[in-house]
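Chemist: Take this sequence and fold it.
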Amino acid sequence: MTGKNVTRIDLCEAVYQTVGLPRAECLAMVELVLNEITDTLVKGETVKLSSFGSFIVRKKKQRVGRNPKTGTEATISPRRVVVFKPSAILKQQINGKPSGTTAATIAKSGSSVLLRPRSADVRS
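Modeler: Take a look at the predicted model:
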């Protein structure tokens, strides 16, 4: 492990290397995708990216927590949190098992990948 974080610029550069559009357009595309994911999560909807995983908004109830240093109890307010659930394909790739689906395969095939929010009233 290298400990390197992938940044927006890294994502932009990857799009630039793969697609070949100008860097400014690649940056705009990356920003557009990230903004769409963020806006969908703010609405409380799930974002499911095929062959990658799902970002799910969960509601946590109010609870009593404890300061680990002092042992003092404190009330933790209710809030919403984002949880990521990786797909089976991503889990296989992380564990070194081939899955057959990669970004390069999708790009070469000319297939378009659809980013669609998933909510209670939308069935897939």
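Chemist: make it CA atoms for all contacts and neighbour counts henceforth
Modeler: Noted.
Chemist: now the helices for the protein?
Modeler: Applying DSSP state H to the chain gives helices spanning 8-19, 23-42, 88-94, 103-109.
Chemist: Spit out the contact partners of the spatially most distant residue from the centre of the chain.
Modeler: Residue farthest from the centre of the chain, counting by CA atoms, centre = their mean, is residue 70 at 35.9 Å. By CA atoms under 8 Å, 6 or more residues apart in numbering, residue 70 lies in contact with nothing.
Chemist: Could you do the one 4 residues further on as well?
Modeler: Under the criterion of CA under 8 Å, 6+ apart, the neighbours of residue 74 are 64-67.
Chemist: thinking again about what came up before, so which of the helices of the chain comes closest to residue 81?
Modeler: When these are compared by CA to CA, helix 23-42 sits nearest residue 81, at 9.6 Å.
Chemist: Show the secondary-structure elements that the closest one is packed against.
Modeler: Using 3 or more CA pairs under 8 Å, 6 or more residues apart in numbering; DSSP states H and E, the elements in contact with helix 23-42 are helix 8-19, strand 46-49, strand 53-60.
Chemist: Second input sequence below; structure requested for side-by-side comparison:
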Amino acid sequence: MTRSELVEALTERFDQLTQHDAEQAVKTILDALGNALVHGQRIEIRGFGSFFVNHLPARIGRNPRSGAAVAIPERRVPRFKPGKALREAVDLRPASAQDGDALPQSSQKRSSSGSRNGR
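Modeler: Okay, the predicted model is just below:
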């Protein structure tokens, strides 16, 4: 899904929302998420997942062509950890499903008729 598709989904779901207002809402949300990550803050969206910044320490790597040692500086990288509901929805739904209600409702429970892996 692209930013444009997200804006389109908002305008379809909320009739009173104009295209411009939906674009501004999406931009505001993405800016807020990005700014929080830049400042090292964790973002937790219950039922969906959490975004956080992972610190990678400096290390010595190898140039694959020459084999020479190369110093790789430390860096911070954004990461995403999906929530339980999202993991289960992705695991249970076929990839071709296109409806907007892919996430299970919190009141729904998985059947306990055996494990997912068939073990």
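Chemist: TM-score for the pair, please.
Modeler: For these two chains in superposition, a TM-score of 0.75 is obtained (TM-score structural alignment, normalised by the length of the second structure); 96 aligned residues with a CA RMSD of 1.5 Å.
Chemist: just to revisit the earlier point, winner for burial among the helices and strands packed on helix 23-42 of the first structure?
Modeler: Of those, the one with the most neighbours on average (mean count of other CA atoms under 10 Å) is strand 46-49, at a mean of 20.
Chemist: Quick check: chain neighbours aside, which residue is closest to the residue most central in space within the first structure?
Modeler: Central residue of the first structure (CA atoms, centre = their mean): residue 55, 5.7 Å from the mean position. Ranked by CA to CA, 6 or more residues apart in numbering and with sequence neighbours excluded, the top spatial neighbour of residue 55 of the first structure is residue 84, at 4.6 Å.
Chemist: which position in the second structure aligns with the one you found?
Modeler: Using TM-score structural alignment, the equivalent of residue 84 of the first structure in the second structure is residue 80.
Chemist: list the contacts for that match?
Modeler: 49-52.
Chemist: now swap in residue 51 of the second structure and tell me
Modeler: Counting by CA under 8 Å, 6+ apart, residue 51 of the second structure touches 37, 42-44, 78-81.
Chemist: quick check, nearest of these to residue 2 of the second structure?
Modeler: Nearest member of the contacts of residue 51 of the second structure to residue 2 of the second structure, counting by CA to CA, is residue 80, at 17.4 Å.
Chemist: what about that closest one, distance to residue 44 of the second structure?
Modeler: Residue 80 of the second structure is 10 Å from residue 44 of the second structure, where distance means CA to CA, to the nearest Å.
Chemist: on that earlier part again, what does the residue farthest from the centre of the first structure align to in the second structure?
Modeler: By TM-score structural alignment, residue 70 of the first structure lines up with residue 66.
Chemist: what about the first structure, which of the contacts of residue 80 of the second structure hold up?
Modeler: Mapped onto the first structure and checked by both residues aligned by TM-score structural alignment, their matches' CA atoms under 8 Å, the contacts of residue 80 of the second structure keep the contacts 49-52.
Chemist: State the span of the first structure onto which stretch 22-31 of the second structure is aligned.
Modeler: So stretch 22-31 of the second structure sits over residues 26-35 in the first structure, by TM-score structural alignment.
Chemist: Measure the mean distance from that stretch to the second structure post-superposition.
Modeler: Once the two models are superposed, stretch 26-35 of the first structure sits on average 0.3 Å from its counterpart in the second structure (mean CA distance after the TM-score superposition for the first structure).
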